[in-house]
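**Student:** Quick one, what's the 3D model for this:
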Amino acid sequence: MDSGTHFVMGIALGGLALADPVVANHSMTFTAVMAGTIIGSQAPDVDTVLKLRNNAIYIRHHRGITHSLPAVAIWPILITVVLSLILQDVNVFHLWLWTFLAVGLHVFVDIFNAYGTQAIRPFSKKWVALGVINTFDPIIFSLHCLGIVLWAFGTNPVWTFSIMYIVIVIYYILRFAVQRAVKKAVHHTIQDEEYVIVAPTMRFFHWRIAAKSKTHYYVGRAYGRTVNIYDKFEIKPLPKTPVIDAAMKDSNLAAFVSFSPMYRWEISELENGLTEVRLIDLRYRSDNRYPFVAVAHLNDDYEIVTSYTGWIFTEDKLQKKLQIGASN
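**Tutor:** Next comes the predicted model:
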């Protein structure tokens, strides 16, 4: 989920903590728990700072080790130690318990996004992505905001947020049901698909579709059970050439391949004599464009002159990024 949703989840969990008599009857412990649930709800996303280095590192590691099983255990301990040093006379165990729930909830809800997490690491580095909830879901965010407002106006936070989470659980179940219906509709439309990605959007009945058969990739959208296929690409394996071998060793392209389960490629000769290798993720079609790409420019000696990976929505911006890379 996005940072804003995780923030309001932290507040809601802090309100639910008042169901705990130790928290409810000790103001300092409640203050510490509220701080712990808010910080714990944000802590796993500390890897966002990797963007300051480059997109390749960010793509490889975001929602990776910071969302792993060891991290879920370590984050609450670190947060509890710091808060117990700042706020004296708090119940350390109950502070740790609610902070642990906040961290665990963060990682758990991220599993339901299309991006996913490496939540079962170190047992596996596989990305767990159920793809039923958009990274920002306006319904989930609005329900949390409504609950917080009601609490501010005097309603019982335990009852308020308990009811809210029951509603959200029902909402999740409905999302799974709709996703399943969309997958069936995709099967009826394509029929020979081997692999289908049905990803959510901010609209309840709107879904992004990327599918693979033995011979083609299909990209489209679904509204309920109505499936529209916009693009169809013949599957062509990457050629085994010196250019491709050199390009695939580049950190940007390697990061892209580690993250993207469905992409196509293009090779072109540029006017400046360089060769461009472009990988295009098929999951994120938007406004007739595929914004998530990895691009490398190579010279005649198969050396990388410049490369880039990330979300780019215009060709001009992509070329500017590549020019910046070439000048560094």
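
**Student:** going forward, measure contacts between C-alpha atoms and count neighbours the same way
**Tutor:** Will do.

**Student:** Could you tell me which helix of this structure is the longest one?
**Tutor:** In the chain, taking DSSP state H as the definition, the longest helix is helix 157-190.

**Student:** Other residues contacting the following helix or strand past it?
**Tutor:** Next helix or strand after helix 157-190 toward the C-terminus (DSSP states H and E): strand 195-200. Applying C-alpha atoms under 8 Å, 6 or more residues apart in numbering, the contact partners of strand 195-200 are 113-114, 131-134, 179, 182-183, 206-213, 283.

**Student:** Please compute how far strand 195-200 lies from its chain's middle.
**Tutor:** 14 Å (C-alpha atoms, centre = their mean, to the nearest Å).

**Student:** helices or strands next to the helix or strand just after that strand in the packing?
**Tutor:** Once the chain leaves strand 195-200, the next helix or strand it forms, by DSSP H and E, is strand 206-212. In terms of contacts (3 or more C-alpha pairs under 8 Å, 6 or more residues apart in numbering; DSSP states H and E), strand 206-212 is packed against strand 195-200, strand 216-223.

**Student:** another one to check against the first:
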Amino acid sequence: MDTGSHLIIGATLAGLAYVDPVVAHNPSLAQAVMVGTLIGSHAPDLDTILRIKGFSYYIRYHRGITHSIPALLIWPAFITLPLMMAYSRWDDWMHLYGWIFAAVILHVGLDWLNAYGVQCMRPFNSQWMHLDVLAIFDPFLFFLHAFGLGLWWAGYDPAGVFTWVYAISIGYIGLRAWWHHLLVKQVINMVGRQSICHVLPDLRGFRWSFVVETDECFYTGKIVFRTIRMEDVYTKEKRNHIIQATMGIDGVRTFLGFAQRIHVTWREHNDGYEVKWSDVRFWYNRKLPFGVDVQLDRELKVIDYSLGWRKKAWDPPFV
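**Tutor:** Prediction:
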């Protein structure tokens, strides 16, 4: 999810920690938990520093090792130790560690629920996993948790407030997961052939997009409630010698390590060729906004390439 959502959930988790009597009756421990859950809710995304080494490096490693199974245990330990020293809460380390661990788990779990995905099973499996249930920013969850913080600030009991906030959140996510499952089955039945289907969330909760891959092509379209509308069909092209000439460059290797529904096209220019690799999962409004564009000369030597989003950061799709 986005940084703001992770941080607000870190704050509300500190409020939920008041269901723990040890936290509720020790103000200094409660303060340490607040600091710890705020840091823990964002810690796995500290790998964004990799952007300084270039977007290709960032795509290759973001949401990887820092979101892996070992990291789920290492991040809480790394955060808990200095907080125990700062607040002198050595006897309560299990409570502090436990709530920070919950913050890290929530971060990775929420990332798993969106369409971008996460390598959360490393080192046992490096596959990108995504459940496609939530957009990277979910307005309902954000404002629900913000409302809970407002009630806490107004003096309401945080244990009661956030028990309800988290119960509603779990119910909402479960409902969206169930709805998503129904939509995937509906889209596959509409296509009526053996296929791989992704139904992807929109900021507006009742709207979705879909991508269906068959042996010959990709079908794309939109869903409003349960009304499905097919929009574009992308035919798969054979990977000729022009396309093959781009597969050794760093940007394409990075893209192929991340992308799942891969579509590639090429066209000829006066001075060479252009090859466009795209991930159809991120189809939006008759465009394929995520991929890598490679420029070749007449001898099929790479002149230049660009990897990333062919859109402005605030434009859809939001993943």
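
**Student:** TM-score them against each other, please.
**Tutor:** Aligned and superposed, the two chains score 0.92 in TM-score terms (TM-score structural alignment, normalised by the length of the second structure); 311 aligned residues with a C-alpha RMSD of 1.6 Å.

**Student:** Which positions within the longest helix of the first structure qualify as buried?
**Tutor:** Of the residues in helix 157-190 of the first structure, 157-158, 160-162, 164-165, 168, 172, 175-176, 178-179, 182-183, 185-187 count as buried by neighbour count, 16 or more other C-alpha atoms under 10 Å.

**Student:** can you tell me which residue in the first structure aligns to residue 279 of the second structure?
**Tutor:** Aligned counterpart of residue 279 of the second structure in the first structure: residue 281 (TM-score structural alignment).

**Student:** That match contacts residue 262, correct?
**Tutor:** Yes: the pair residue 281 of the first structure / residue 262 is scored as a contact, 6.1 Å apart, by C-alpha atoms under 8 Å.

**Student:** more neighbours, those two?
**Tutor:** residue 281 (23 against 18; other C-alpha atoms under 10 Å).

**Student:** on that earlier part again, give me the stretch of the second structure that the longest helix of the first structure matches.
**Tutor:** With TM-score structural alignment as the criterion, helix 157-190 of the first structure aligns to 158-191.

**Student:** post-alignment, the matching stretch versus the first structure, mean distance?
**Tutor:** Stretch 158-191 of the second structure differs from its equivalent in the first structure by a mean of 1.5 Å after superposition (mean C-alpha distance after the TM-score superposition for the first structure).

**Student:** gap between that stretch and the chain center?
**Tutor:** For stretch 158-191 of the second structure, the distance to the chain centre is 17 Å (C-alpha atoms, centre = their mean).

**Student:** what do you get for stretch 24-33 of the first structure?
**Tutor:** Using C-alpha atoms, centre = their mean, the offset of stretch 24-33 of the first structure from its chain centre is 33 Å.

**Student:** ok, and the closest non-adjacent residue to the residue nearest the centre of the first structure?
**Tutor:** Central residue of the first structure (C-alpha atoms, centre = their mean): residue 115, 3.4 Å from the mean position. Nearest non-adjacent residue to residue 115 of the first structure, counting by C-alpha to C-alpha, 6 or more residues apart in numbering: residue 129, 6.0 Å away.

**Student:** what residues are up against the one you found?
**Tutor:** Counted by C-alpha under 8 Å, 6+ apart, residue 129 of the first structure has contacts 110, 111, 112, 113, 114, 115, 116, 117.

**Student:** let's see 10 Å
**Tutor:** 110, 111, 112, 113, 114, 115, 116, 117, 118, 119, 199 (C-alpha atoms under 10 Å, 6 or more residues apart in numbering).

**Student:** same deal with residue 62 of the first structure?
**Tutor:** Per C-alpha under 10 Å, 6+ apart, neighbours of residue 62 of the first structure: 44-51, 55, 115-118.

**Student:** try residue 69 of the first structure
**Tutor:** Counted by C-alpha under 10 Å, 6+ apart, residue 69 of the first structure has contacts 104, 107, 118, 119, 120, 121, 122, 123.

**Student:** name the helices or strands packed onto the longest helix of the first structure?
**Tutor:** Applying 3 or more C-alpha pairs under 10 Å, 6 or more residues apart in numbering; DSSP states H and E, we find helix 157-190 of the first structure packed against helix 3-16, helix 138-152, strand 195-200, strand 206-212, strand 216-223, strand 226-234.

**Student:** and if we set it to 7 Å?
**Tutor:** Secondary-structure packing of helix 157-190 of the first structure (3 or more C-alpha pairs under 7 Å, 6 or more residues apart in numbering; DSSP states H and E): helix 3-16, helix 138-152.

**Student:** Good, we can wrap up now.
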